[in-house]
Every structure is written in structure tokens, then in C-alpha cells.
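>>> following is a predicted model, sequence given first.
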Amino acid sequence: MSLSQFTSPWWLLFLLVVAALVAGYVWVQRQRHKHTLRFTNFALLEKVAPSRPGRIRHIPALLMVLALVFFSVALAGPTEDKRVPRNRATVILVIDVSLSMKATDVEPTRLAAAQDAAKSFADGLTPGINLGLVAFAGTASVLVSPTTNREATKVAIDNLQLSERTATGEAIFTSLQSIETLAAVLGGSDQAPPARIVLLSDGKQTVPENPDDPRGGFTAARQAKEKDVPISTISFGTSYGKVEIEDERIPVPVDDPSLREIASLSGGSFFTASSLEELRDVYDTLEEQIGFETTRGDASRPWLVLGVLSATAGLILALVLRQRLP
């Protein structure tokens, strides 16, 4: 623990006083021992007090010294990192509803599993977070503007409908616009809460084909980085997924590389999930990352408790062993 982790580190200088007290105690004990050896009639002492307190008599003093050490540290104001729920934050949950999401490589289907996990994610977020919902296929739509009303979001998740094509870039641009709208309502970007986009998809962007296009996913991710909005991407599905379209089974493998790149360009995190259980684990991790923040908080209470317990034990032992206070 460094001095920067104390609010009043100068109180640690009191430990020098404690050290001086220990040295004084040792000196007094040695002087007393010398006087005892010089003037005591040992034969008479054995008859009067055959059993004398040994080193155990020093325990009360030792406990009192420990109490002073603990109190000194407590007065110095130690601090520690504490995880506390966020009071304000904005999260846009983005779900891919392209036709590939009806693949059954994830039971019962990719979309059904995504809906189940998304509702659990909504329930698990801390109450102070504004949660919005964006669905995308060939276009992107804000189904629920950022709100603390979880029921509205869960109802919208239940009503997701599949459609053709995949416009990942449009989904990100739409999410950024929703975040900016909330910031304007709250009084400007300077007062806006921190924001993050959580994007779940299974396939490669098809509209436009080039992710570096002005409306492409990579371009949108770079803009998210400029706006300090990290994107956590979730690649959901397997490499062997297939869907049946017009009596033809079409392979729809997940596209990890592009989703990983979007997360990297935006300063976010990339996750993979190939089952409902894995997806729930991913969302649990995101809930911890998004719903809580780390702050420096007071950590003096344990030291105060140790000081009180040590001082109390020292006083009790002094009365029991020596019938007087140290």
C-alpha cells in the first residue's frame, strides 16, 4: 500500500511514537530486572511467591501496542477500490434480426435464444442504467429509446421479427444517434452519462458489402471511438449453421473477424457464444462491466475494528493476569 492510497498519510508518523513507547517499555523491563537481581533475596522470594508471571505478562502491553498501530493506520485514512452500481449510464442493446438468425444450430433457434438471453440481460442491469433497443437487418430501427423501464424493452424483444440482409453499420449509426438524442434531452454532451453499445450478430455485413464504406460497420465503429462509445460485440452461432430459404439450405457461419474488428476499432470487447448458456455468461460479464464502476473509497473501518478488539483484549488480559490495567 503506497502513501497515495491514504487521505492523511502524515498520521503514519505516529507509528514513530508507538516505536518509542515499545523501546521505553523494553528499557523499563530491563531496569526492573536489574534491580530485582541486585536487591532480591531469592530464597525468601521462592517461599513468598513460588510461581511468578512469566513472559505472558507482556501480552497485554503487546496488544495495546498493536491497538495503537491499528488506530494510527485508521487515522491515516486508508482507501481501496470499491465496485459500486452506476447511477447513470446508457446502454444500447443491438440485435441482428436477419434471416440467418433462424438457424437451428443454437436451440431452438439463434433468434429465440438471443431473445431469452437479452431479456435476462435487461433484468440484470443495475436500475440506474438507461437501456435502449435497436434491431437491424437491411435497415436499423430504434424499438425502445434508452429508458429505465425494463418491461418496455422486454416486450419489444419478444416481438422481434426477421427480415432480409444485414446492415451492421446502420445499426451502429442508429445507436449513436439514439445516444446523442438522450444526451440532448439531459442537457448536452458535457452532462451525458457514459454510454456503450452491445451488438449481437451472427453474420457478415451485406449492406453495404464493404465495411469501410461511409455507412459500413468499420466506419461506424471508428465514429463510435471518436464519440467515446465502446462497442461490445457478440458473435452468436456456430460455423456449421444453416437456414432453409425457398427449399434450399444455405450455410450461415458466424463472422468472427468482422465483429472482432468492430470491437477493436471502437475500443470495446469481443465475445463469442455458440449456445444459450454461453450467451448468458457473456451477458453476465457485460452486466458486471457496464453496471458497476470502480471508485476509491474509505477502508479505515477494518483497522478501527482491529484496534478496538486489540485494546479490549489487552485490558481484559491485564485485569485477569495482573489484577490491574497495564
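Yep, it's here. Just so you know, these numbers come straight off a predicted model, no measurement behind them.
>>> contacts, neighbours, all on C-alpha from now
Fine.
>>> and the strands in the stretch 151-300 of the chain?
Secondary structure of the stretch 151-300 of the chain (DSSP state E, counting those that start in this stretch): strands located at 195-201, 231-236, 242-245, 248-251, 270-273, 292-298.
>>> name the helices or strands packed onto the third one?
Using 3 or more CA pairs under 8 Å, 6 or more residues apart in numbering; DSSP states H and E as the contact criterion, the neighbours of strand 242-245 among helices and strands are strand 248-251.
>>> now the strand it packs on, how far from the centre of its chain.
42 Å (CA atoms, centre = their mean, to the nearest Å).
>>> what does that strand contact?
240-244 (CA atoms under 8 Å, 6 or more residues apart in numbering).
>>> re earlier: how about the strands of the stretch 151-300 of the chain, which one is nearest residue 92?
Ranking the strands of the stretch 151-300 of the chain by proximity to residue 92 (CA to CA) places strand 195-201 first, at 4.8 Å.
>>> now the closest one against strand 231-236, angle please.
On the basis of axes from the mean of the first three to the mean of the last three CA atoms, to 10 degrees, strand 195-201 is oriented at 20 degrees to strand 231-236.
>>> before we move on, the earlier item: wait, which of the strands of the stretch 151-300 of the chain is closest to residue 58?
Closest to residue 58 of the strands of the stretch 151-300 of the chain is strand 292-298 (CA to CA; 33.4 Å).
>>> okay if I get the strands of the stretch 151-300 of the chain as JSON lines plus mean neighbour count and distance to residue 313?
Shown next, in JSON lines, are the strands of the stretch 151-300 of the chain (neighbours: other CA atoms under 10 Å; distance: least, CA to CA, whole Å):
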{"stretch": "strand 195-201", "mean neighbour count": "25", "distance to residue 313": "51"}
{"stretch": "strand 231-236", "mean neighbour count": "25", "distance to residue 313": "53"}
{"stretch": "strand 242-245", "mean neighbour count": "15", "distance to residue 313": "71"}
{"stretch": "strand 248-251", "mean neighbour count": "12", "distance to residue 313": "73"}
{"stretch": "strand 270-273", "mean neighbour count": "20", "distance to residue 313": "53"}
{"stretch": "strand 292-298", "mean neighbour count": "14", "distance to residue 313": "26"}
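>>> structure two is appended below for comparative analysis:
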Amino acid sequence: MTFPEFRSPWWLLFAAVAVAVAAGYVLVQRWRHRNTLRFTNLALLEKVAPHRPGPKRHLPVALMVVGLLLLAVALAGPTAAQKVPRNRAIVVLVIDVSLSMQATDVTPSRIAVAQEAAKAFADDLTPGINLGLVAFSGTASVLVAPTTGREAVKRAIDHLQLSERTAPGEGIFAALGSIDTLAAVLGGSDQAPPAHIVLMSDGKQTVPESPDDPRGGYTAARLAHDKGVPVSTISFGTRHGTVAIENERIPVPVDDDGLREIARLGGGSFFTASSLDELRSVYDTLQEQIGYEITRGDASRTWLVAGSLFVSAAAGTGLALNRRIP
């Protein structure tokens, strides 16, 4: 159970009014009861008024006290966590287009499924976010600079071309460059707009040989982390994938370990997927993480409405039961 935070907590002292009303009512009732016993002929009272007021007579005051307590909370300005769409944020989708992506262990092929899921991600991403696209194999290219338009991104996804070798570091470096460029253009704030890189790959880095090389994946992930840009990775495919190269079947298993380490160093999340449904699920999770932020917003309206209803009910029941407003 979580308790609300308040913008003006001193207004909670208004609850003392509700406590005073309740205490005063109890004291008055005791005083009346004591005077009745002291000065009234009980035998005569039993004949004149055999039906004494029931517990319902206390209902208006009880409603009034609850209503005042609710109004005290409303006046204190309670806040609650709210999911708000991000604006001005930048997301760069970095997709592996090495030859291993033509493997058919994911039907009809890794690249075809990746394209379908990536386009769905582009469609579902919060409209105010700038989305860019980078493709990498042995080198990387910024196919679409981050923009709020989605059609250019989807067209570029449809026309991805496979090539030799795998250099995830180059993909991350290219994404960081496009983020820096757009951040400089947007300006207008002391803080750079929030950014996130989503890298999807299926194989082990082949260029350069070591991921810790100055242009390697681990080095790029560290740089992204230093810049405050999380790098989330998706390991897509299975360990049984193969591709035909010069009439020879070459194994192309996914590299979970390498991509997990890039995500760890980059301060992002690591995901695995081996089917279209799983890949869509991963993108849905990323959409929730990237597309929205949790902020604290005003939550006083509910308390104000409830308090007003209770006070109104107190007045109504007071007139109906006791012929007076409590």
C-alpha cells in the first residue's frame, strides 16, 4: 500500500476541525443524556415518548465528519504517480543486417520477421518521440535521422539490404552521432532530450575482433552510458540457425552473452526473442519503458468530490431525519 504525497501538507491540520466536530458532538450528547436522567420523570417520559430516537440520528454528523476529513486531504494537494507520454525524446533503432539475418530458423527468415516487428514498433511508439533508424553489418549507416514521422522509417525498414560481417559498435556509434545532431537542433533546454538506443542483432561481433577495441561493441556501450543514453539489446534468433554460403551451411547461433554485456555496460535492458510473437512482446515492453515516463500529478479531484458528496449527504440526511442541518 502506498500513501499519497502532498504539495501543501499543512492543510492536513484542517482535519482538526473534523475531530473537533466529532468530539463536540459526543460531549453534547453525553450532556443531554445526563440532564435527561437528572431532571426528567422517566415514567412520564416513557408514556409521552415511548419511541426514543434511534442510532440513525447520529448519521448526519458521522457523514459530516468523514466529509471534512476528505476535504482536508483534498486541500493538502495529494499527488499520485501518472504515466505521461514522453515528448522530445529520441529513440534510435539499430538493426543488424549481416548475412546471418537471412537464416530461416525463424519463419520465414530472421530479417523478414525483424522488419515486420520493427515497423509495428514504429507505429506503436508514442507519437511525440523522435525515431531514427541505423543499419549495420561491417559498417553502419544512418538510414533515417530521428524524426517524429514514421513513414520514412518504415520505408527504410522495408528496403534493408544484407551485407557481410557484424560490427555492433559501429551501429551504436552511428546512433550516438544522430542523437547528438538532433539534440543540438532541438535545443531550447538546459538538458538534452532523453534518448535511448535499441540494438537488435543475431550474431557475434566480427569487426573488430575484440569488443573492447576502440570501435568495438563494449567500448561503444560504455560511451553511450557516459553520455546518459541507455542501450537496450535484443538477441534475435535461435542457437540452431544456419545460412548457405557457397553451397555450404554455416552455423549462425545467436550471441546472447555478447548482447547481454552490451546492455549491461550501456545501462539498458537485455531481451531474447526467437519468434515474431516474442519479438513483438519485447518491443511492447520497450514501448512502455521508452514511450512513457512516470511523474507525480495532482490527485485532489477525487478527494474533493468525495468530501463534497459526504458533506452534501450529511445536510440531506440531517434535514430528513432530524429536521435540521447538523
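Noted; the coordinates are in hand. Nothing here was measured: the structure is a model prediction, and the numbers come from that model.
>>> still on that earlier bit, now render the strands of the stretch 151-300 of structure 1 as JSON lines, adding distance to residue 173 of structure 1.
Below are the strands of the stretch 151-300 of structure 1 laid out as JSON lines (distance: least, CA to CA, whole Å):
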{"stretch": "strand 195-201", "distance to residue 173 of structure 1": "11"}
{"stretch": "strand 231-236", "distance to residue 173 of structure 1": "12"}
{"stretch": "strand 242-245", "distance to residue 173 of structure 1": "28"}
{"stretch": "strand 248-251", "distance to residue 173 of structure 1": "28"}
{"stretch": "strand 270-273", "distance to residue 173 of structure 1": "19"}
{"stretch": "strand 292-298", "distance to residue 173 of structure 1": "26"}
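>>> out of those, the one nearest residue 322 of structure 1 is which?
strand 292-298 (38.2 Å).
>>> the next helix or strand after that closest one vs structure 2, average offset?
Per DSSP states H and E, the first helix or strand lying C-terminal to strand 292-298 of structure 1 is helix 301-322. In the superposition with structure 2, the average deviation recorded for helix 301-322 of structure 1 is 1.3 Å (mean CA distance after the TM-score superposition for structure 1).
>>> for helix 301-322 of structure 1, packing partners?
Against helix 301-322 of structure 1 (3+ CA pairs under 8 Å, 6+ apart) you get helix 59-75.
>>> how big's the offset between the helix or strand following the helix it packs on and structure 2?
Going down the chain from helix 59-75 of structure 1, the next helix or strand is strand 79-85, by DSSP H and E. When structure 2 is superposed, strand 79-85 of structure 1 averages 1.0 Å from its matched positions, counting by mean CA distance after the TM-score superposition for structure 1.
>>> can you name every helix or strand that strand 79-85 of structure 1 contacts?
Counting by 3+ CA pairs under 8 Å, 6+ apart, strand 79-85 of structure 1 packs on strand 292-298.
>>> outside of the strand it packs on, which residues touch it?
77-86, 126.
>>> at 10 Å what do you get?
Residues from elsewhere that reach strand 292-298 of structure 1 (CA atoms under 10 Å, 6 or more residues apart in numbering): 5-7, 74, 77-87, 89, 125-126, 286.
>>> could you check how far that strand is from the centre of its chain?
For strand 292-298 of structure 1, the distance to the chain centre is 9 Å (CA atoms, centre = their mean).
>>> superposed on structure 2, what's the mean shift for that strand?
In the superposition against structure 2, strand 292-298 of structure 1 averages 1.0 Å from its aligned positions (mean CA distance after the TM-score superposition for structure 1).
>>> which bit of structure 2 covers that strand?
Aligned by TM-score structural alignment, strand 292-298 of structure 1 corresponds to residues 292-298 of structure 2.
>>> could you list every helix and strand in contact with the helix or strand in which residue 46 of structure 2 is found?
According to DSSP H and E, residue 46 of structure 2 maps onto helix 42-48. In terms of contacts (3 or more CA pairs under 10 Å, 6 or more residues apart in numbering; DSSP states H and E), helix 42-48 of structure 2 is not packed against any helix or strand.
>>> average gap between it and structure 1?
Looks like 3.1 Å for helix 42-48 of structure 2 (mean CA distance after the TM-score superposition for structure 1).
>>> for that helix, the distance to its chain's centre please.
The answer for helix 42-48 of structure 2 is 68 Å, by CA atoms, centre = their mean.
>>> now swap in stretch 93-100 of structure 1 and tell me
The gap between where stretch 93-100 of structure 1 is centred and where its chain is centred comes out at 28 Å by CA atoms, centre = their mean.
>>> same question for stretch 315-326 of structure 1.
Worked out by CA atoms, centre = their mean, stretch 315-326 of structure 1 lies 47 Å from the chain centre.
>>> residues in structure 2 matched by stretch 213-230 of structure 1, start to end?
Under TM-score structural alignment, the counterpart of stretch 213-230 of structure 1 in structure 2 spans residues 213-230.
>>> actually, stretch 134-146 of structure 1.
Going by TM-score structural alignment: stretch 134-146 of structure 1 matches residues 134-146.
>>> end to end, how far does the matching stretch reach?
End-to-end distance of stretch 134-146 of structure 2 (CA to CA, to the nearest Å): 10 Å.
>>> in that stretch, what counts as buried?
Buried positions in stretch 134-146 of structure 2, judged by neighbour count with 16 or more other CA atoms under 10 Å: 134-140, 142-146.
>>> give me the subset of the residues you listed lying in strands.
134-136, 140, 142-146 (DSSP state E).
>>> out of those, what pair is the most spread apart?
136 and 146 (16.4 Å).
>>> quote the end-to-end distance of stretch 45-65 of structure 2.
Rule used - CA to CA; the end-to-end distance of stretch 45-65 of structure 2 is 31 Å.
>>> other residues contacting that stretch?
15, 17-22, 25-26, 29, 36, 42-44, 67, 70-71, 307-322, 324-326.
>>> and the longest helix along structure 2, what does it pack against?
Using DSSP state H, we find that the single longest helix of structure 2 is helix 15-39. Applying 3+ CA pairs under 10 Å, 6+ apart, we find helix 15-39 of structure 2 packed against helix 59-75.
>>> and the helix it packs on against structure 1, how far off on average?
Helix 59-75 of structure 2 sits 0.5 Å off on average (mean CA distance after the TM-score superposition for structure 1).
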